[in-house]
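S.K.: Here's my sequence, what's the structure:
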Amino acid sequence: MTNIDSLLRADLRGKTPYGAPQLDVEVALNTNENAYALPDTVAEAIQRHVAEVVGGLNRYPDRDAVDLRRDLAAYLGHDLSVDNVWAANGSNEILQQLLQAFGGPGRTALGFTPSYSMHPIIASSTGTQWADGLREADFGLSAEHVRAAIAEHDPDVVFLCSPNNPTGTALDAEVIVAAVEACRGMVIVDEAYAEFAREPENTAVRLLVDHQRLVVTRTMSKAFGLAGARLGYLAAHPDVISALLLVRLPYHLSSLTQAAARGALTGTKQLLATVDEIRIQRDRIVATIRAQGLPVADSDANFVLFGGMADAPAVWQKLLDRGVLIRDNGLPGWLRVTAGTQSETTAFLAALQAVQTVNPELFDHTSSTKEST
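M.R.: From the prediction side, this is the model:
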């Protein structure tokens, strides 16, 4: 009998698929979902939009999702038009299409870890070589650091993440501009958590007008609370969108997905009202954990990275034993927690305090207490 593994691409053998635990727990704060359910008015708007297309499901959807892209352009502002926006099934498909078009065999993508773990995975799946420029000791990223990494690796694609996952740290515009100026290829700024930033107006979208090789990716999974709908999108020069048409699968975005996203966009104000509540809980987590003597990365996202643990996996398990699921990203001594509702945040903080009290040996209070900025 043929060994399937022997037929697999050599660069994929031995690798494990991406995945976060999906466990039935009382408090799930591990995947950076929006903790708030859709408001009834928004849910009803989505239902109306979906109902309008159900009768035509025997026909293929608009393969270029023109109406949805127009709505997304209006949401982003900055004088963008439908020609500046592209949409797909989640931002991961957006990233995949970008690497299919601008990466691939014989080409290199550069990232700065710790960052979004799907960047190197998608690079690998498209046959793109991955280079790691690493982040600085405080999880920050300076223009000088980025320029040096680009000079060393000469990448075809550069990934920046702002706010960065899993650290939550945001980038200054000068870092993004430095990357575009230093790189001969494409620069992709992953802004999945942009709406949660302390200064959301500093989005890289405002830099697009002057930089043709810059791409800004977004999602409706986080601030819009549509993780189950799978809708990601990007903003870029129209020539970038034209290039993606060469690699996108025909009719890749279903009529139902397009309708659901358009319905949600009619309730933008109601949906984004939860962002302020989540920011409050995020800042509460940061302040409380720091008061407990643990290092915490300054976060502009809807999650918090905290450290000071001698055995982070053991702390993760102790929290799970108390009904609280957070994320172990594999960063030694650090764990990440999503900012949830007030009650979920209270449950997490109480569980963490209990673990510190009962199992002080799992924490290393003599470790560095530097705060990331």
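
S.K.: Could you use CA atoms for every contact and neighbour count after this?
M.R.: Will do.

S.K.: Identify each buried residue in stretch 139-157, please.
M.R.: Applying a neighbour-count criterion of 16 or more other CA atoms under 10 Å, one finds 139-141, 143, 145-147, 149-150, 153-157 buried in stretch 139-157.

S.K.: Can you give me every residue that contacts Glu195?
M.R.: Applying CA atoms under 8 Å, 6 or more residues apart in numbering, one finds that Glu195 lies in contact with 223, 275.

S.K.: er, Val286 actually
M.R.: Contacts were defined as CA under 8 Å, 6+ apart; by that measure Val286 touches 296-298, 304.

S.K.: next one: Gly263
M.R.: Remark: with contacts taken as CA under 8 Å, 6+ apart, Gly263 is in contact with 42, 45-50.

S.K.: which residue sits closest to Thr338, ignoring its sequence neighbours?
M.R.: Taking CA to CA, 6 or more residues apart in numbering as the measure, Thr338 lies nearest to Phe303, with 4.1 Å between them; neighbours along the chain are not counted.

S.K.: The structure of the following sequence is requested for comparison with the preceding one:
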Amino acid sequence: MSELAGLIRPDLQGRTPYGAPQLAVPVALNTNESSYDVPPEVVDAISAAVTAEAAHLNRYPDREFVRLRERLAAYVHRTTGCPVSAEQVWAGNGSNEVLQHVVQAFGGPGRVALGFTPSYSMHPIISEGIGTTWVDGLRGRDPGRFDVDADLAVEQVQRHDPDVVFLCSPNNPTGTSLDLSVVERVYEAAPHSVVVVDEAYAEFARPGTPSAVSLLPGRPRLVVTRTMSKAFAFAGVRLGYLAADTEFTDLMRLVRLPYHLSSVTQAIACAALDHADLMLATVEAVKQTRDELVSGCMALGLVPVPSDANFVLVGGFADERASWQALLDRGVLVRDVGIRHHLRITAGTPAENAAVLDALRVVTEGESA
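M.R.: Model (predicted):
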């Protein structure tokens, strides 16, 4: 161990940082980005918004990002049918920063965070990075199923008495959505907990899938986090947000860095929200390729998990690591998420979909040979 490595906090020694491979390949389907570029009309609007801000970059940005919060609140209301005020919205540089703000405020040394794995890998990383004890909860008693067992979730919440509980709907990496009764039961069973419902992929959910935003009234400890990275094809901007009780968002000010959202980020996000319908026009196309990916994988004898996200968790690989490498050798990059016999594949364009299914056909034929 080097001298510097020996000085880092003991609980961080030996850890490896988060990071998905960024490789130059013909078909990159490993990080759930949108494969569709930002529409030219929105590019023009963004350029105009940035130009308007450029002369005033000598000044700090609006610390309260009021205009952005108003637009985010209007968007959430319109897309969920649930009234949300600007005062109920908080935003940050990607939903990871928003989640970090939550854990900074309600986690920390001597406190506990609980999640139900497999789920989003950043939940424990963020929690432990702030000194919070992480508890890996079980989604169900059957390891072959990925739905959250409500009775088991309640049992674990009561046993561990966490300060923060993470739920994910649609869940990453399984793509499965939660029944809102699970959220309600966990909330009721955890009277001392902040309950976070991570809805990063909510716009891709199948019809009839409700949002936990509808549960916010009367539940001051409930928070719903979202992002513009996925459905808005805005991963490069880094803009995430949450909706919660107004007292909750007010407490976020205690842990945010000064002027944490730049003037440029605010302007770009507002321009995109002003063109939300155009930005979201590709969502239905992605949902179609996702469903076609499920059907195509089933036809190959694989076992895809029904998905409400922009990706599919595919099971049935004899050796997932070898299959991952075989796909990469054919120019297709997918994600090994650490679940035996499974790989996660982002739904891309129709051409990318065809390429990954062609590569999977060769790989599965090789496994069965």
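
S.K.: Superposed, how do the two chains score by TM?
M.R.: Scored against TM-score structural alignment, normalised by the length of the second structure, the superposed chains reach a TM-score of 0.96; 361 aligned residues with a CA RMSD of 1.2 Å.

S.K.: which of the contacts of Gly263 of the first structure show up in the second structure as well?
M.R.: When these are mapped onto the second structure and checked using both residues aligned by TM-score structural alignment, their matches' CA atoms under 8 Å, the preserved contacts are 42, 45-46, 49.

S.K.: Can you give me the buried ones in whichever strand or helix holds Val175 of the first structure?
M.R.: Assigned by DSSP states H and E, Val175 of the first structure belongs to helix 173-182. Neighbour counts over helix 173-182 of the first structure (16+ other CA under 10 Å) mark 175-180, 182 as buried.

S.K.: looking just at contacts, which helices and strands does it meet?
M.R.: Counting contacts by 3 or more CA pairs under 8 Å, 6 or more residues apart in numbering; DSSP states H and E, helix 173-182 of the first structure is packed against helix 143-153, strand 186-190.

S.K.: Most widely separated two among the buried residues of stretch 139-157 of the first structure?
M.R.: Phe139 and Asp156 (23.8 Å; CA to CA).

S.K.: can you tell me which helix in the first structure is longest?
M.R.: Using DSSP state H to assign secondary structure, the helix with the most residues in the first structure is helix 268-291.

S.K.: That one maps to which residues in the second structure?
M.R.: The alignment of helix 268-291 of the first structure onto the second structure (TM-score structural alignment) spans residues 276-299.

S.K.: Report the spatially closest residue to the most centrally placed residue in the first structure, excluding sequence-adjacent ones.
M.R.: Taking CA atoms, centre = their mean, the centroid of the first structure lies closest to Ala192, which sits 4.1 Å from it. Beyond its immediate neighbours in the sequence, the residue positioned closest to Ala192 of the first structure (CA to CA, 6+ apart) is Arg218, lying 4.8 Å away.

S.K.: okay, the helices and strands packed on helix 173-182 of the first structure in TSV with distance to Val324 of the first structure next?
M.R.: Putting those into TSV (distance: least, CA to CA, whole Å) gives the following:
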stretch	distance to Val324 of the first structure
helix 143-153	37
strand 186-190	28
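
S.K.: Mind checking which of the contacts of Gly263 of the first structure are buried?
M.R.: Of the members of the contacts of Gly263 of the first structure, the ones counted as buried by neighbours, 16+ other CA under 10 Å, are 42, 45-46, 49-50.

S.K.: mind listing which of these are in helices?
M.R.: In this view, those that belong to helices under DSSP H are 42, 45-46, 49-50.

S.K.: quick one: the helices in the stretch 201-350 of the first structure?
M.R.: Chain-ordered helices for the stretch 201-350 of the first structure, with DSSP state H, counting those that start in this stretch as the definition, fall at 238-244, 255-265, 268-291, 312-321, 342-358.

S.K.: Need the winner for burial among these.
M.R.: Sort the helices of the stretch 201-350 of the first structure by mean neighbour count, taking mean count of other CA atoms under 10 Å, and helix 255-265 sits at the top with a mean of 22.

S.K.: Tell me roughly how far it lies from the second structure on average.
M.R.: Its aligned residues in the second structure lie a mean 0.4 Å from helix 255-265 of the first structure after superposition (mean CA distance after the TM-score superposition for the first structure).

S.K.: next one: stretch 350-358 of the first structure
M.R.: Per aligned residue, stretch 350-358 of the first structure averages 1.0 Å (mean CA distance after the TM-score superposition for the first structure).

S.K.: corresponding residue for Gly94 of the second structure in the first structure?
M.R.: In the first structure, the position corresponding to Gly94 of the second structure is occupied by Gly90, as judged by TM-score structural alignment.

S.K.: Ok, Gly110 of the second structure next?
M.R.: By TM-score structural alignment, Gly110 of the second structure lines up with Gly106.

S.K.: my read: that match touches Thr126, true?
M.R.: No: between Gly106 of the first structure and Thr126 no contact is recorded; they are 10.8 Å apart, counting by CA atoms under 8 Å.

S.K.: more crowded one of these two?
M.R.: When Gly106 of the first structure and Thr126 are compared for neighbours, Thr126 comes out ahead with 18 against 9, by other CA atoms under 10 Å.

S.K.: how close does Glu44 of the first structure sit to Val358 of the first structure?
M.R.: As judged by CA to CA, to the nearest Å, Glu44 of the first structure and Val358 of the first structure stand 47 Å apart.

S.K.: Next: Leu80 of the first structure.
M.R.: 54 Å.

S.K.: and what of Thr113 of the first structure?
M.R.: For Thr113 of the first structure, the distance to Val358 of the first structure under the criterion CA to CA works out to 33 Å.

S.K.: cool, Leu208 of the first structure as well?
M.R.: As for Leu208 of the first structure, its distance to Val358 of the first structure is 52 Å (criterion: CA to CA).

S.K.: repeat for Leu7 of the first structure
M.R.: Where Val358 of the first structure is concerned, Leu7 of the first structure sits at a distance of 50 Å (CA to CA).

S.K.: what's the answer for Pro250 of the first structure, then?
M.R.: From Pro250 of the first structure over to Val358 of the first structure the distance is 56 Å, taken as CA to CA.

S.K.: go on, Val177 of the first structure?
M.R.: In this structure, Val177 of the first structure lies at 48 Å from Val358 of the first structure, with CA to CA as the measure.

S.K.: likewise Leu231 of the first structure?
M.R.: Separation of Leu231 of the first structure from Val358 of the first structure (CA to CA): 43 Å.

S.K.: cool, and Trp130 of the first structure?
M.R.: Counting by CA to CA, the separation of Trp130 of the first structure from Val358 of the first structure is 42 Å.
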